[in-house]
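Participant: no FASTA, just this:
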């Protein structure tokens, strides 16, 4: 019989529930339903007494295995430092992650306490401000968290050069002139960032785009989804929020202003880090394009074909925000 060697499989929710009942101190019966399929599979888990959890099963990614050891250690440190985050739940063996066998290989699973509160509103400047405050608290706590042992460093090699290579290897960008534009933009951006020379290094959330949080009853932004966390540029961690408000046709720079206001209410930002964040918007876009390009064989070339059209946004950002400084 022919073995198709699957790239990706989707676990049945009842199998996930059984897996959790065997490995966690949660009284059953447990119900489970899938919340999201994407770079990871995410399930809502409900125990006998209606207590709610979120189980994340990591997918295989081009970067390599999920760094759940560093991620859960950082989350535990943040929780102990009174930073509002979704802390991981230990297993019966007091571990914070498990390996589960799937047809494509081993996948890492982590169980988190489900967060109460509401989703942030795109039009609410208070929500943007709250996200800025929590990120600043995170960076304050990160000052005493060891950076050794993390599998990935959020540097230019990881965020810019490897994604560019994945785009090229995927064959998604067929026009040689378009790919040459991407190479030129990446090169100019990398040189501009390296020219700062004194950028702050910290432990990053890595994906603080404003919606990996819930707004609790006292107005705090409680963070989750630290799958892309790791030691890296503070300016990059800031830039993700700006990028989320200006990319793909959006133009919500007022939210960026509120976010920075919230951040500065807790922690100062150096002039170099603030300036570099504008350049890191391009880096973030390359990172996302690289993630999608790496999934072309799984998601299909039609799904990731938008990558070939993104030079327009990147050129616009270079011209209007980095040269003409309209922001």
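Facilitator: Nice, I can see it. This is a predicted model, so every value here is computed, not measured. Residues are numbered from 1 along each chain as shown.
Participant: from here on, contacts and neighbour counts on C-alpha atoms
Facilitator: Will do.
Participant: Near the closest residue to residue 75 other than its chain neighbours, how many other residues are there?
Facilitator: Spatial nearest neighbour of residue 75, excluding adjacent residues (CA to CA, 6 or more residues apart in numbering): residue 87 at 5.8 Å. For residue 87, the number of neighbouring residues by other CA atoms under 10 Å comes to 23.
Participant: Just to check, residue 87 is in contact with residue 73?
Facilitator: No: contact criterion CA atoms under 8 Å: residue 87 and residue 73 do not qualify, at 9.7 Å.
Participant: Show me the residue at the heart of the chain, geometrically.
Facilitator: What sits nearest the mean C-alpha location of the chain, by CA atoms, centre = their mean, is residue 207, with 3.0 Å.
Participant: what's the spacing between stretch 132-140 and its chain's center?
Facilitator: Computed by CA atoms, centre = their mean, to the nearest Å, the separation of stretch 132-140 from the middle of its chain amounts to 16 Å.
Participant: what residues are up against the residue nearest to residue 75?
Facilitator: 72, 75, 76, 79, 112, 113 (CA atoms under 8 Å, 6 or more residues apart in numbering).
Participant: One more: residue 183?
Facilitator: residue 164.
Participant: Tell me how far it lies from residue 36.
Facilitator: Taking CA to CA, to the nearest Å as the measure, residue 183 falls 33 Å from residue 36.
Participant: same question, residue 276
Facilitator: From residue 276 to residue 36 the distance is 33 Å (CA to CA).
Participant: the more surrounded of those two?
Facilitator: Using other CA under 10 Å, the more surrounded residue of residue 276 and residue 36 is residue 276, with 25 against 12.
Participant: you'd agree that one is in a helix?
Facilitator: Yes: the assignment for residue 276 is a helix, going by DSSP: H, G, I helix; E, B strand; the rest coil.
Participant: Surely it and residue 233 touch.
Facilitator: No: taking contacts as CA under 8 Å, residue 276 lies outside contact range of residue 233: 9.6 Å.
Participant: put this beside the first:
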């Protein structure tokens, strides 16, 4: 009998050997497994002193990784002067290699490693993060490379994740129509706001997919990485990811005074760098809920790897209560 494998985890040493074989780089002398989340991420150290990051793409509910678009968008942003972690090509000029694994081939991409510290909770860090995001959006307006395989629209963020969530083994007949109704009302509320601004999104700009660097003049600058979720989409969604991360995602969660001030620093700095129309501002709280539906769909898609108790029924029940409260959620300005 041949066992089916949901997702295997290669060692850091084996990833180092693959990179050594396929990339025209100096010798890989350090390898470290950094994290296992939606993808698996490794840090590699070279004899020339450089550090690189290898990302082994995992199976996602959306489909195949968006490799061609991601590599081209990163190159465009870098050429426009944005501080981003670019794709490192193979010795043959390819943007990725296929890694043969028991569950089937998976794409491995290599990226520049950027130094720095995660965005802190000081006003200076948050404002640098917001300004950097505005610079990405402005530079993205002139992107003319390969099209993204995915648009960060309501189908991608809400409808498809909802369908995956409804099929989860921990979903119940009682909860299923409640989630469906919440999804329908959320979509209607967003559509009622009219036409919303579109940008080339980072897609996951919650403050921990960028570092803050400080130069010799003590100026802070944001540098960005982890563009696996990048794609064209609503500005309101992009701006909703940070307050979604700040807000307690619990039944009785209330935005703390500290978090509210962090949000004010963020949105004020972004608006100073780049205008945000009123309709987009109004849509941000609704897209916080869309972000939560997206996350629930991702968790449902990871059940073969993480197990059904990564999303138990009592957790889903609490999500219904929370999302009902979020239907009237507002953010301070």
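Facilitator: Noted; the coordinates are in hand. If you're wondering where the values come from, they're calculated on a predicted model, not measured in any experiment.
Participant: Now do the shared contacts for residue 276 and residue 233 of the first structure.
Facilitator: residue 199.
Participant: The lengthiest strand in the second structure vs the first structure - mean distance after superposition?
Facilitator: In the second structure, assigned by DSSP state E, the strand with the most residues is strand 28-36. Superposed on the first structure, strand 28-36 of the second structure shows a mean distance of 1.3 Å to its aligned residues (mean CA distance after the TM-score superposition for the first structure).
Participant: helix or strand right after that strand?
Facilitator: For strand 28-36 of the second structure, the following helix or strand on the C-terminal side (DSSP states H and E) is strand 40-46.
Participant: now the strands: where do they sit in the stretch 101-250 of the first structure?
Facilitator: 105-113, 201-204, 213-215, 221-223, 230-233 (DSSP state E, counting those that start in this stretch).
Participant: Same list, the ones you listed, but as JSON lines with mean neighbour count and distance to residue 286 of the first structure please.
Facilitator: Listed next are these as JSON lines, based on neighbours: other CA atoms under 10 Å; distance: least, CA to CA, whole Å:
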{"stretch": "strand 105-113", "mean neighbour count": "19", "distance to residue 286 of the first structure": "26"}
{"stretch": "strand 201-204", "mean neighbour count": "24", "distance to residue 286 of the first structure": "18"}
{"stretch": "strand 213-215", "mean neighbour count": "25", "distance to residue 286 of the first structure": "23"}
{"stretch": "strand 221-223", "mean neighbour count": "26", "distance to residue 286 of the first structure": "24"}
{"stretch": "strand 230-233", "mean neighbour count": "24", "distance to residue 286 of the first structure": "16"}
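Participant: out of those strands, nearest to residue 313 of the first structure?
Facilitator: When the strands of the stretch 101-250 of the first structure are compared by CA to CA, strand 230-233 sits nearest residue 313 of the first structure, at 22.9 Å.
Participant: from the chain's centre, how far out does the closest one sit?
Facilitator: 12 Å.
Participant: outside of it, which residues touch it?
Facilitator: By CA under 8 Å, 6+ apart, strand 230-233 of the first structure touches 70-71, 147, 150, 152-155, 199-206.
Participant: just curious, which of these is nearest to residue 117 of the first structure?
Facilitator: Nearest to residue 117 of the first structure among these, with distances taken as CA to CA, is residue 205, at 20.1 Å.
Participant: and the nearest residue to that closest one once chain neighbours are set aside, how many neighbours?
Facilitator: Among residues not flanking residue 205 of the first structure along the chain, residue 229 sits closest, at 4.5 Å (CA to CA, 6+ apart). Counted with other CA under 10 Å, residues neighbouring residue 229 of the first structure total 24.
Participant: where do the helices sit along the stretch 201-327 of the first structure?
Facilitator: Taking DSSP state H, counting those that start in this stretch, the helices of the stretch 201-327 of the first structure run over residues 234-246, 253-264, 271-293, 296-299, 301-304, 311-316.
Participant: The fifth one: average distance to aligned residues in the second structure?
Facilitator: Superposing on the second structure and averaging over aligned pairs (mean CA distance after the TM-score superposition for the first structure), helix 301-304 of the first structure comes out at 1.4 Å.
Participant: and if you look at the second one?
Facilitator: For helix 253-264 of the first structure, the mean distance to aligned residues of the second structure following superposition is 1.3 Å (mean CA distance after the TM-score superposition for the first structure).
Participant: what's that helix packed up against?
Facilitator: Applying 3 or more CA pairs under 8 Å, 6 or more residues apart in numbering; DSSP states H and E, we find helix 253-264 of the first structure packed against helix 125-142, helix 234-246.
Participant: Kindly name the residues of the second structure that line up with the first one.
Facilitator: It stands for helix 125-142 of the first structure. Mapped onto the second structure using TM-score structural alignment, helix 125-142 of the first structure covers residues 123-140.
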